[in-house]
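Q: predicted model and sequence below, questions to follow.
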Amino acid sequence: MVGEAEESTASELAEVEDFLNTILATPVMTKTFTFLINNGHITNSTSVLRDTLMELWFNFYPRSSSGPTDSCGFEHIMVGELKRTSTVSGFHSWIQFYLEEKNGNLILENIIIKTEPNMIATAFSWHENKKTKSAFFLGTSPEFDMAVYSICALVRRDSLCKFTLEDQAVSIQTWDIAHKSGYQIG
């Protein structure tokens, strides 16, 4: 819940390490690494990429400048966050959408737009909290989603990130958390 302090346990940190080890070994992340090096966004070191992904996705930060440390990029984008205002923040993963709908925790209210081959925007209720619009890729791997959001956060921070996916124009928006030093996806 946004507004409630969080921190990672030793077990959660071990899961993050295992997850990073797994995705960093994929062709998607190898291509991401090469792209970021070739375009001057990171140095030629896998430890720099790992540290960058850790900072972007797993370091906790406060969602508001005066609030508790209550969020991280992975939670916001891949899982979704409940707000005290009975709304949903983030939630841009088709896998999470599928699992939550399958478990009866999510009710699809509207498909706002669907573009072929891989994008959809929906309105839904999750644990009785409303999300008026959430866009996400369909059928992509978690490492693909993390690669795209990471590249956009590093290359087009706080701006629209436009690219082509299977001959279709796509644009996504990433935000840095301005009141926290370093890079975070929020």
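A: Perfect, I can see it now. Residues are numbered from 1 along each chain as shown.
Q: drop to CA atoms for contacts and neighbour counts, all remaining ones
A: Fine.
Q: what sits against the closest residue to K130 other than its chain neighbours?
A: In space, K130 comes closest to T87 once its chain neighbours are excluded; the distance is 4.6 Å by CA to CA, 6 or more residues apart in numbering. Counting by CA atoms under 8 Å, 6 or more residues apart in numbering, T87 touches N129, K130, K131.
Q: alongside the first one, take a look at this:
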Amino acid sequence: MSDHIYQAIWNEDADRFSVGTRNVDGDWTDMTADILLDEQVKAKGSRQIDLAANPLFARVDFDKMAASDLYQSFIRLLDNYAVHFRDPETISPAERDEIEGFLDLVIASRPMQIAFEHISAELVRDMTAETFRRDLFRMWFEVYTNFFRGKSTHFCTGFEHVFVGEGKYKKGANSASEKGEISGYHSWVKFALDELNNRVDYLGYKYDLGGPGPENPHVVTLQMVWNHQDMTGNLVAELFKSKGGFFVGSSPACEFALGTLAYYEGLHGLLTNQKKRVQLGEGKFDLVMYHETTADGSLGQHIRSFYPVFLGDGSTRTDDSGNVVVRPRTVEMQNDGPLRILSALPNPPGDDQGTEWVEIWNAGAADIDLTGYELRDKMGRPQPVEAVVLIAGAVLKVSVTRATVHHMQMSNRKGLITLHDSSGEMLASVNYGQAAEGAVLTFAERLGG
């Protein structure tokens, strides 16, 4: 049995990030963790309905990530691929060097050493280190054509599909941006970076079995939107994934080792329905491994996809019918301090650029200097507030400029508006649902106003 090898790979991941989640009362289980994972609420099931008011990653220690050669080498690979699944993929000499550098680090890691020792002893007898390295390059990085149910998909690579993701959408249509679907995209590092740069929107968790973060902090199953932008920041396609997921905190070396072992076991008929059931830490998982399908229907020598399915653990709570009991955390709004968000116009008639606004009311008894203050949206994108002294009882109208894609954007469907002081502390927060065109939303009652 090889089940214990997967656990050994998991246990020896020295480059793992620690993860803290929220308990059923909404408090963080470990405020000192490298990652604070905020799963919040169950997804509604539609790309148009976003119930998660906050990002999935409340905090990531990006300084730790920047100091790691392994993570930085992995990140350098993420921009080597075209988003559209039919666009040609080639490997330039510079990209080949980046791949080889990443493989150096992965092969030297303890998780991959454990995988190699087992594979060479039990699956591919007397495999040399050189042969293993060539296999790693081929299965993860070599460009191939996949044949499935009579259809061929060109320009496939295992790394792109698993860790970067691919977009399926129409090209060259008349609208400013297209709606499409996400294929692959099973990397917490990629999602955290995309969320940091406002390229993805977390819509909520989506589990069949198991529960959200408090049940197991090292995995998430979710619904998401990936906003594919061109080089100038214009939105090209809004890509939706109704159900996807990834490990959280595990290093690229660990995930490569788990996937590589599952790949070889699949070739030797040791998977059940293309899945390997394993215990990793406190959780039970199905590791799903899809191999390339060749033109004759046999298993090829490339990886098509690899991802975890969380099956729960001993702490999973169920009701009398066996259904998982999840206690969603509601995001508490606060708008009762001296500074309050009075009203907003999220959906002005015509073009939204520069015509949206938010009013801030000084409901206190003292004047307040607003230097360094800013409004933010759900994704944390800022709209700086004018550096003025707001006298007691006065109201300041702040224009939401949408100066760049990295600045505050007010959604017409559902939104969150927060006000922060110069130190970043949140002073007020409000949310809203569907905003009709031209409707001014009121969040506070201004006495005598």
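A: Received it, and whenever you're ready, just let me know what you need. The model shown is predicted, which means the values in this text are computed figures rather than measured ones.
Q: just name the closest of the contacts of T87 of structure 1 to D158 of structure 1, please.
A: Checking the contacts of T87 of structure 1 against D158 of structure 1 by CA to CA gives K131 as the nearest, at 21.5 Å.
Q: list the contacts of the residue lying farthest from the centre of structure 1.
A: The C-alpha centroid of structure 1 is most remote from N44, which lies 23.9 Å away (CA atoms, centre = their mean). Contacts for N44 of structure 1 were tallied using CA under 8 Å, 6+ apart; they are I37.
Q: which residue in structure 2 lines up with it?
A: The equivalent of N44 of structure 1 in structure 2 is M127 (alignment by TM-score structural alignment).
Q: ok but its match is inside a strand, no?
A: No: counting by DSSP: H, G, I helix; E, B strand; the rest coil, M127 of structure 2 is not found in a strand; it is coil.
Q: restricted to strands, list the contacts of T87 of structure 1.
A: Of these, the ones assigned to strands by DSSP state E are N129, K130, K131.
Q: distance of the residue nearest the centre of structure 1 from T43 of structure 1?
A: Closest to where the C-alpha atoms of structure 1 average out (CA atoms, centre = their mean) is I77, at 3.2 Å. Distance of I77 of structure 1 to T43 of structure 1, given as CA to CA, to the nearest Å: 26 Å.
Q: please apply the same query to T87 of structure 1.
A: Taking CA to CA, one finds T87 of structure 1 at 39 Å from T43 of structure 1.
Q: now S134 of structure 1
A: Taking CA to CA, one finds S134 of structure 1 at 33 Å from T43 of structure 1.
Q: more crowded one of these two?
A: Per other CA atoms under 10 Å, whichever of S134 of structure 1 and T43 has more neighbours is S134, with 18 against 15.
Q: sticking with the more buried one, tell me its helix or strand.
A: Applying DSSP states H and E as the criterion places S134 of structure 1 in strand 129-137.
Q: where does that strand end up in structure 2?
A: The aligned range for strand 129-137 of structure 1 is 239-247, by TM-score structural alignment.
Q: if you count neighbours, what's buried in the matching stretch?
A: Within stretch 239-247 of structure 2, the residues that count as buried by 16 or more other CA atoms under 10 Å are L239, F240, K241, S242, G244, G245, F246, F247.
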